[in-house]
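1. Next comes the sequence, and after it the predicted model I'd like to discuss.
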Amino acid sequence: MKKLILPLLVIGLSSCSDDKIERPDNFLNFKTNQVGLSGESSVVDLQLTQAHDEEIQIQINFLGNGVEYGKHFTTEPSGTGNALHLTIPKGNAGTSFKIIPIAGVLFKGTETIDFTLSTVSSPIIVGSTKNLKLTFSSIISEGSQMTLESKTSESNYTNNVYVDFSANTTHLSGRKDWNLGFTNDQNFRVILNHSLQTTAAATTQTDITKVSLADTATTPDIYISTARITDPNTTSLVDSWDGDLNKTVFAEVSATENKVYLVAFEGKNSPKTSWYKVKVERSGNGYKVQYAPIGDNNIKTVEIPKNQNTTLSYLSFDKGQVNNVEPTTWDIQYGYSTYDSGMKTPYWFQDFILLNYLGGAEAAEISNISYENYTETHIASTTFLKTRDAIGSKWRITTGANAGIVKDKFYIIKDPDGNYYKLRILSFGVGSGERGKPVIEYKLVKKG
């Protein structure tokens, strides 16, 4: 009997094994193995191969070289001892944490922190990119792949995502966090929030207290409804989409007399009673801004000093002056934007890539050579643009038989420090990937 039972058991076990569903291994990795910290903070991302249907617990150990936790830097969330404990929520494909230098601490630039992905809850496996070095100074990255987290539960384009190629970092900023931007160079220019469907027009008034709903009868209708997309007169209601600061709705701020403007934006563009009235003047080497809803004479006044660490300073009608909209260094910004409808009229675009042209970045579109074969030797024959829309939306098609990424195009970016990177988009949610979370790849072509 014993000799008969054993073969039956083996057959039974083999049959069960054949019925078992095999799932592919799911790895957790740092998105990159190095990152630089030269600003107020740096975000480190971790990514699963695929989203998991259960909550995942992670432990990351860290070791400072020349820096101590709590004395020179902190993290968000907070660390315990020399470890961070993070959670990837059920259904998510990754998480992140932030490194924040202590205010007032001076760094030589040689300090580093070594992070090690120590443990992760089963069945997730620690991947090959389990170590990351953070340097307390700028680095020059050799390149990486990166997911741009514009999407949240609110919408596919909640965040504008700023990317710094050389530092392997991203910076998230809510697209609704500001209304007007102010240049920090020697000029005095005002821009509209291109990612908030913002439109504006000048009144004939110079005294903001005298502007009322009656003034809307003598200015253009600044609400661009769907029916007005084909109206060429709407072009004058938005800033030039190539970023030319000589073609903004607001005239250059004068040292003498300035007009009051009417401003509308997403959620406040109809009816006319939702519009704002705004007057901008010079204040020393900065700006004085007066603003209020069009029917309200409770005028708010905000002083906006120039900040030499960023290209623009920002104002929110709800919050006053706002900081941390853009990082101190960046190359491109991904998100939502005002752009050409194709009829030379303004339209609102998802998946727009904006160049840091005000900071000195340049870009070129390449289609006559493959991404893999483009090298430093090709730079001399490449023509670069210094416009906001040098990349724009030209890299993708969202409708029709050819919808998806335009495969024969990629881009060369010359960053503000003179480093050259080649950039291509791998997925963005049409054809493959997830809308609002494009995956990009970039590689260093030449150091500056």
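-> Ah, there it is. Predicted model, so just to flag it, every value in this text is computed and none were measured.
2. contacts, neighbours, all on C-alpha from now
-> OK.
3. secondary structure element for the residue nearest in space to the middle of the chain?
-> Centroid-nearest residue in the chain, with C-alpha atoms, centre = their mean: Val161, separated by 0.9 Å. Taking DSSP states H and E as the definition, Val161 sits inside strand 159-164.
4. A further structure is provided below for comparison with the first:
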Amino acid sequence: MNKISTISLMLLSFIFALTGCQEEEPDAPININFNSSSININEENQEAQIGLVFSRASNQAGNISVNIDNSNLVYGEENDFYTEPPAEGGELILNYESGQSEINFTIKAGSGLNIDSDEIIDFSINPTEVLQRGQNSSLTVAFSENFIAESGTIEMTAGGAEFTEQAFVDLSKVRTNSLDKNTWDLGFSTDNGFHVILNSTAQVMARPLDKTDLASVTAEDTVGFAAVMQIGFTATPPAAAWIDVPNGDLTKTAIAPIATTDADNKVYIIKRLGEGRSWKKVKITQNGDGYTIAYANIGSNDIETSEITKSESHNFIHFDLDNGTTDFEPNKESWDFMYGTFTEKFPFGPNEIPYSFNDFIIINRHNTSAAMVMVERNTTYADFNLQQIGEVSFNNEINAIGSSWRQGGGPSSAPAVFDDRFFIVKDSQENYYKIRFISMYDENNERGTTTFEFEILK
């Protein structure tokens, strides 16, 4: 072998040894991205599948950590939202196998989702040694305010056995809100007419005088009124004219529709119950598209005036004769019925008298109606569906449910929920709900708390 061949062999051996000792180049990190940057959860789409896509298939098993920033929403199947697989402590762990190039999980609206406006939650990927975040490493999920609950159980409270509150119920949001029933006296209608209602939940009464000048009214004009302006079994038949017609007809309120001509509007004596809530004299007139109310204590010429502006968002503008305009009834699109007390006209001999009922339900007069369904062999709560709507008769009078969901009891029996009937409520969004009352007592066996279950009809 010559010298040149020997050198060539040595060089080849050196190159082979050098290349044989080099380590294999490691795989490039895997980029991972959400398959979308945003999705929406709403009435029609109450769940969504979310995908995380790898830039290449993984050559080993592992897991991905995803953070959840849920803002104002509460995690949980019975709350606002939840995931499958479940998350814990605001973190979702997703396992993957070798060779896998995509992972999926599902986000769902919870049974207790209850929002007044659009809400969002954010998902973000946590990087690892093997996985690094791509350009689309975060995802926003928007929950629409138009979300409608499909079913639920609601407990309403009217302030306990004293029934000091009224509970407003919004079925679509599985929501109830109880408010002090004595915070208003008069309600000024926001419709095209000029009508004023009384707070029939707090036994407010209104009696007209044959006077139109508020300043001329004195205590002498009301002599004997206290004996006859009564509600309950001490009332006399004339008292039935001094409360509003219970079905909500605005043309038959105790205060006559407010006339355009000032001289045609009478002075009314307003009777209120409660400590420190004195009787008042009141004169109401039209003021452009709104109202002007003048009022004072009966024996006083210290007259106050307030202007009432109509609002399209509410059925009434509520007014307290001690404190002026007050918030009571929620936005007319945000409730379906009200639970607590109410003044009805009760048959008493050949006449009617005003009588205040506890455990009474009033439906929202804004595009809401109700129907009672008697349980029969082929008509049960569990089986009743949307296809049977045509078989029931709806009523849009505000006392359509009233006290017909429970029996009043007697000397030897306590009031109780009827189990031979349920109700259908059509809300202002044209959703139909079936409702079955479960209990009218709290855990201490006191009245003033009622529980019912409901389900949207499909």
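-> Received, thanks. The model shown is predicted, which means the values in this text are computed figures rather than measured ones.
5. Do you know the score for how well these two fit?
-> After superposition, the two chains reach a TM-score of 0.67 (TM-score structural alignment, normalised by the length of the first structure), with 328 aligned residues with a C-alpha RMSD of 3.1 Å.
6. if I look at the residue nearest to the centre of the first structure, how far off is Pro7 of the first structure?
-> Distance, Val161 of the first structure to Pro7 of the first structure, by C-alpha to C-alpha, to the nearest Å: 61 Å.
7. mind listing what the counterpart of Val267 of the second structure in the first structure touches?
-> In the first structure, the residue matched to Val267 of the second structure (TM-score structural alignment) is Val260. Listed by C-alpha atoms under 8 Å, 6 or more residues apart in numbering, the contact set of Val260 of the first structure reads 202-208, 211, 277-280.
8. which of the residues you listed count as buried?
-> 202-203, 208, 211, 277-280 (16 or more other C-alpha atoms under 10 Å).
9. Secondary structure and distance to Lys268 of the first structure added to those, as CSV?
-> Formatted as CSV, those follow (DSSP: H, G, I helix; E, B strand; the rest coil; distance: C-alpha to C-alpha, whole Å):
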residue, secondary structure, distance to Lys268 of the first structure
Ala202, strand, 17
Thr203, coil, 18
Ile208, helix, 19
Val211, coil, 18
Lys277, strand, 12
Val278, strand, 14
Lys279, strand, 18
Val280, strand, 20
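10. what's the closest of those residues to Gly400 of the first structure?
-> Ala202 (39.8 Å; C-alpha to C-alpha).
11. which one in the second structure is aligned with the closest one?
-> By TM-score structural alignment, Ala202 of the first structure lines up with Pro208 in the second structure.
12. just Ala167 of the first structure next, same as before
-> That one, Ala167 of the first structure, aligns with Lys173 by TM-score structural alignment.
13. And for Asp351 of the first structure?
-> Match for Asp351 of the first structure (TM-score structural alignment): Asp359.
14. Nearest spatial neighbour of its match, chain-adjacent residues omitted?
-> Using C-alpha to C-alpha, 6 or more residues apart in numbering and skipping the chain neighbours, the partner closest in space to Asp359 of the second structure is Gly340 (5.3 Å).
15. do the same with Met374 of the second structure
-> Nearest residue to Met374 of the second structure, sequence neighbours excluded (C-alpha to C-alpha, 6+ apart): Arg421, at 4.3 Å.
16. In contact with the one you found, which residues?
-> By C-alpha under 8 Å, 6+ apart, Arg421 of the second structure lies in contact with 372-375, 405, 436.
17. Which of those residues has the largest number of neighbours?
-> Arg436 (23 neighbours; other C-alpha atoms under 10 Å).
18. Have a look at how far, on average, the helix or strand where that one lies is from the first structure.
-> In the assignment (DSSP H and E), Arg436 of the second structure maps to strand 432-439. By mean C-alpha distance after the TM-score superposition for the first structure, the fitted strand 432-439 of the second structure averages 0.7 Å away from its aligned residues in the first structure.
19. re earlier: so what's the closest residue to the match of Ala202 of the first structure other than its chain neighbours up against?
-> Excluding the flanking residues, the one nearest Pro208 of the second structure by C-alpha to C-alpha, 6+ apart is Tyr268, at 4.4 Å. By C-alpha under 8 Å, 6+ apart, the contact set of Tyr268 of the second structure is 206-209, 255, 281-283.
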